[in-house]
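got a sequence here, can you model it:
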Amino acid sequence: MAMDRRVFLVLLLAGCADTSPQGPLTAITPPSPAPRPQAPAAPAPSPTTPVPAGELAFDTWLADFRVRAQAQGLSPQLLDRELAGVTPDPKVISLDGRQPEFSKPVGDYIKGVISEDRVAVGRRKRDELAFLPQLESRYGVPRDILLAVWAMESAFGQLQGNFDVVRSMVSLAADGRRRAWAEGELIAALRIIDSGEVSRAQLKGSWAGAMGQTQFIPTSYRSMAVDFDGDGRRDIWGSNADALASAANLLVKGGWKPGVGWAKEVILPAGFDYSLAEGPREVPSWWEARGVRRADGLPWTAADAAAPAGLILPAGAAGPAFLALPNHYAIRKYNNSTSYALGIGLLADRFGGGEPPITAWPVETPLSLSDRMAAQIALARLGFNPGPADGVVGAGTRKALREWQQSRQLPADGYMSSDMVARLKAQAGLQ
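Model (predicted):
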């Protein structure tokens, strides 16, 4: 799994928006792609034989791509060898366009992330891996954060994906929805192969091109993968040390601050202005002056007390509240999702012996795609711009929802619950 994941885009759903949770982001090993044909390309059809529109479009894209790739320095021989007989993978295209029918509530997502089995494995790994102290010393990223990334992205290296990354990138580029991004990743993958560092057969990953134990897309591999074990190869597939050091390097380049926390759970006072969520980033004393206090009652460390923090309400006013410190946002350079970053941080806390949030996650009903889209349509109809009615409850939709909630004198937490959907639909006449 960036995480385009961008400058630091990586991981499972490269290019993903900051959305409401839609299930664990742990890598899943999908079926292997069909093998690339080795026979010579079939002869061109005769003028009397119609060419299927999809094949014509793909052939046109491929010919145009070869021109662009050669302009960027890739040799005709490399392109001939690696793209001969390549075809789009329909499974990749299907997965790229799939919008989940139901959006998993954040509390359910977190419970799925932090299972007792996963916590036990992580605690065992933190003691077993002899290279972790040296890695922490070099990069300043705590081992528990790196173990949490490892757990989330590939189940500690067990589920890395078995898609041919070149074919996946060809499929996404030819499909066109994210063409510029996919072509950039395809060129990066071809450069990796051309360098001799990794063979085509080894270049396996998720359907979206995320590779190895910590799920790097090709551009991130080229710029941020690390040979930590000193064997001369940046092996994020087979080397635990290389994979975790590469993740640490990416986090550091994404803004990780050594010695600073990632977030702290807080308790909000009665009558609190919830519209401050996802708003200002101020030092903890600024929030304390507004009645916000740490849930555990402990004092802030000197480093945390000097760090700007933003309020996040992942489950709205009814759920746990957090002051997100700079390293929360560094984690989001790996995967730009509030829920993902929370999962990493809370799982890391548990590896280190911490407890779950003090405030319980609310019990919620998953929102259907049609309900999420209806809420966006209702907000637009009522004069609050949520962006496109695509069912993705991102920053724009949350902002519009907060504005509508303020207009109705409701707690302006920006959280799209089933109750908010019902209220919006009723006011907009969508019932």
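
contacts and neighbour counts: CA atoms only from here.
Will do.

spit out the contact partners of the most centrally placed residue in the chain.
Nearest to the mean C-alpha position of the chain, counting by C-alpha atoms, centre = their mean, stands residue 335 at 2.9 Å. Residues in contact with residue 335, defined by C-alpha atoms under 8 Å, 6 or more residues apart in numbering, are 1-3, 5, 9-11, 13-14, 16, 341.

which residue ranges form the helices in the stretch 251-400 of the chain?
284-288, 302-305, 326-331, 338-351, 369-381, 395-407 (DSSP state H, counting those that start in this stretch).

of all those helices, which lies closest to residue 223?
Proximity to residue 223, assessed across the helices of the stretch 251-400 of the chain by C-alpha to C-alpha, is greatest for helix 326-331 (17.1 Å).

so which elements touch the closest one?
Other helices and strands packing on helix 326-331, by 3 or more C-alpha pairs under 8 Å, 6 or more residues apart in numbering; DSSP states H and E, are helix 240-253, helix 338-351.

dump those into CSV; add distance to residue 289 and mean neighbour count as well.
Shown next, in CSV, are those (distance: least, C-alpha to C-alpha, whole Å; neighbours: other C-alpha atoms under 10 Å):
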stretch, distance to residue 289, mean neighbour count
helix 240-253, 32, 24
helix 338-351, 25, 24
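
could you dump these into a markdown table and include distance to residue 223?
Output for the helices and strands packed on helix 326-331, formatted as a markdown table (distance: least, C-alpha to C-alpha, whole Å):
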| stretch | distance to residue 223 |
| --- | --- |
| helix 240-253 | 9 |
| helix 338-351 | 22 |
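
to check against the first, give me the structure of this:
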Amino acid sequence: MDRRVFLVLLLAGCADTTANAPLAPSTPVAPPPVASTPAPAAPAPAATVETGGQVAAFNAWLADFKPRAVAAGVPQAVVERELNGLTPNPRVISLDGRQPEFSKPVGDYIKGVISDDRVAVGRGKRDQLAFLPSVEQRYGVPRDILLAVWAMESAFGKIQGDFDVVRSMASLAADGRRRAWAEGELIAALKIIASGEDTRDQLKGSWAGAMGQTQFLPSNYLSTAVDFDGDGRRDIWRSDADSLASAANLLAKGGWKPGVGWAREVILPAGFDYSLAEGPREVPSWWEAKGVKRADGLPWTAADAASPAGLILPAGAAGPAFLALPNHFAIRKYNNSTSYALGIGLLADRFGGGGPLVASWPVEQPLSLGDRMAAQIALARLGFDPGPADGVIGAGTRKALRAWQQSRQLPADGYLSSDMVGKLKAQAAIS
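A predicted model of the protein is given here:
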């Protein structure tokens, strides 16, 4: 499961931000047209040397990797057949190192997730797919959650990616930044091929190795994919039943609790202690004692009332608040992003006939990569450790921001808005 999480963070660009999980794996973008003016001749030799060095480094890694793949249980003949003559894919390396320049506000992200067209398609699939009740009964995961995963991961199977997974994993492994993880996934892909269950040509997916309609890593395919339609193959590329049952199995293994909700929108009282966000996980009655109420005014079900819940403020004190139940965190085993898990849950609610949120998302401007990094540098300079200044606004940065906000008698919601960036830069004297 941890490897599946890591994959989707790659796809999303960075962990647990409000902007980065894609609505579906993106197709390669064509480069801009080359200008008609000839390029200067001088840079060409340098580029050739760099490319040659990359290929040499790739070949050195490959020679070292082959015996380790055999030792890990991949037949020698499969290793030689699939890896001999393999070359790195420079586009994979480029995509792996790309940090988004702007971070989309969570409200804009959610609005993109819950489009009228997507809701209509999902409701249609809900009625058309006769196997869904059986999947739901076997794994305990509601059909609406599975449809939401299907929608988010591959636009209901339409956008699966066309990268050669073996070449992609080899490229990432040789590059070195994620070597251990990528080598493990490459070995898993080779084992799939060696088993005869799928061919190399079948193993197509995203640049980061996610395959099929539910975007499984090779290791997840080996451990979690299922043959639900009974044709003898676990076909997450062409079989809707296999794809959604495999996603259900993954969520079940990730701790999905049947009969329990995923989250509920709540209203917070005046003067609430926002530093409790992303903090304690207590039963709803504990939160009610602090003045927290369900936004819809309905009572808690018995199962939800007995479940620990944590407060999340995805857009800070100015946006909607949620008590996240255990299944919110099960969704995050699929993709460890708060905004992704919210998107899945809210989209699933709409598939099931639910309405919009009570609170509105604030209108915000996207934060640039420079602003996100400047905020992290400012926090560190002011004595609040956010971790590396990488522009990834994850749990460490939010914790540091909450501590700084408390020191300034500000609402400690841990949310990095453009206003908060300005305050941090001013106090840390960053221009």
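
returning to that earlier point: can you say which of the helices and strands packed on helix 326-331 of the first structure is nearest to residue 427 of the first structure?
Using C-alpha to C-alpha, those put helix 338-351 closest to residue 427 of the first structure, at 29.2 Å.

and that closest one, which stretch of the second structure?
Mapped onto the second structure using TM-score structural alignment, helix 338-351 of the first structure spans residues 338-351.

and that stretch, how far from the first structure on average?
Superposed on the first structure, stretch 338-351 of the second structure shows a mean distance of 0.2 Å to its aligned residues (mean C-alpha distance after the TM-score superposition for the first structure).

number of residues surrounding the closest residue to residue 184 of the first structure other than its chain neighbours?
In space, and not counting its chain neighbours, residue 184 of the first structure is closest to residue 219: 7.7 Å by C-alpha to C-alpha, 6 or more residues apart in numbering. For residue 219 of the first structure, the count of nearby residues is 24 (other C-alpha atoms under 10 Å).

thought residue 219 of the first structure was touching residue 190?
No: Residue 219 of the first structure is not in contact with residue 190 according to C-alpha atoms under 8 Å; the separation is 10.6 Å.

longest helix of the second structure?
Looking across the second structure with DSSP state H, the single longest helix is helix 43-71.

what angle sits between the helix or strand that that one is followed by and helix 43-71?
Downstream of helix 43-71 of the second structure, the next assigned helix or strand under DSSP states H and E is helix 76-83. Orientation check (axes from the mean of the first three to the mean of the last three C-alpha atoms, to 10 degrees): helix 76-83 of the second structure against helix 43-71 gives 160 degrees.

so which elements touch helix 76-83 of the second structure?
Short answer (3+ C-alpha pairs under 8 Å, 6+ apart): helix 76-83 of the second structure packs on helix 43-71, helix 179-195.

please identify the most buried of the ones you listed.
Greatest average neighbour count among these goes to helix 179-195 (a mean of 21), per mean count of other C-alpha atoms under 10 Å.

mean deviation (superposed) between it and the first structure, please.
Helix 179-195 of the second structure, aligned to the first structure and superposed, deviates on average by 0.3 Å (mean C-alpha distance after the TM-score superposition for the first structure).

returning to that earlier point: columns distance to residue 232 of the first structure on top of the helices of the stretch 251-400 of the first structure, output as JSON lines?
Below are the helices of the stretch 251-400 of the first structure laid out as JSON lines (distance: least, C-alpha to C-alpha, whole Å):
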{"stretch": "helix 284-288", "distance to residue 232 of the first structure": "45"}
{"stretch": "helix 302-305", "distance to residue 232 of the first structure": "37"}
{"stretch": "helix 326-331", "distance to residue 232 of the first structure": "28"}
{"stretch": "helix 338-351", "distance to residue 232 of the first structure": "30"}
{"stretch": "helix 369-381", "distance to residue 232 of the first structure": "48"}
{"stretch": "helix 395-407", "distance to residue 232 of the first structure": "43"}
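
and residue 321 of the second structure, how many neighbours?
Close neighbours of residue 321 of the second structure, defined as other C-alpha under 10 Å, add up to 23.

how about it: what's its closest non-neighbour residue?
Nearest residue to residue 321 of the second structure, sequence neighbours excluded (C-alpha to C-alpha, 6+ apart): residue 313, at 5.0 Å.
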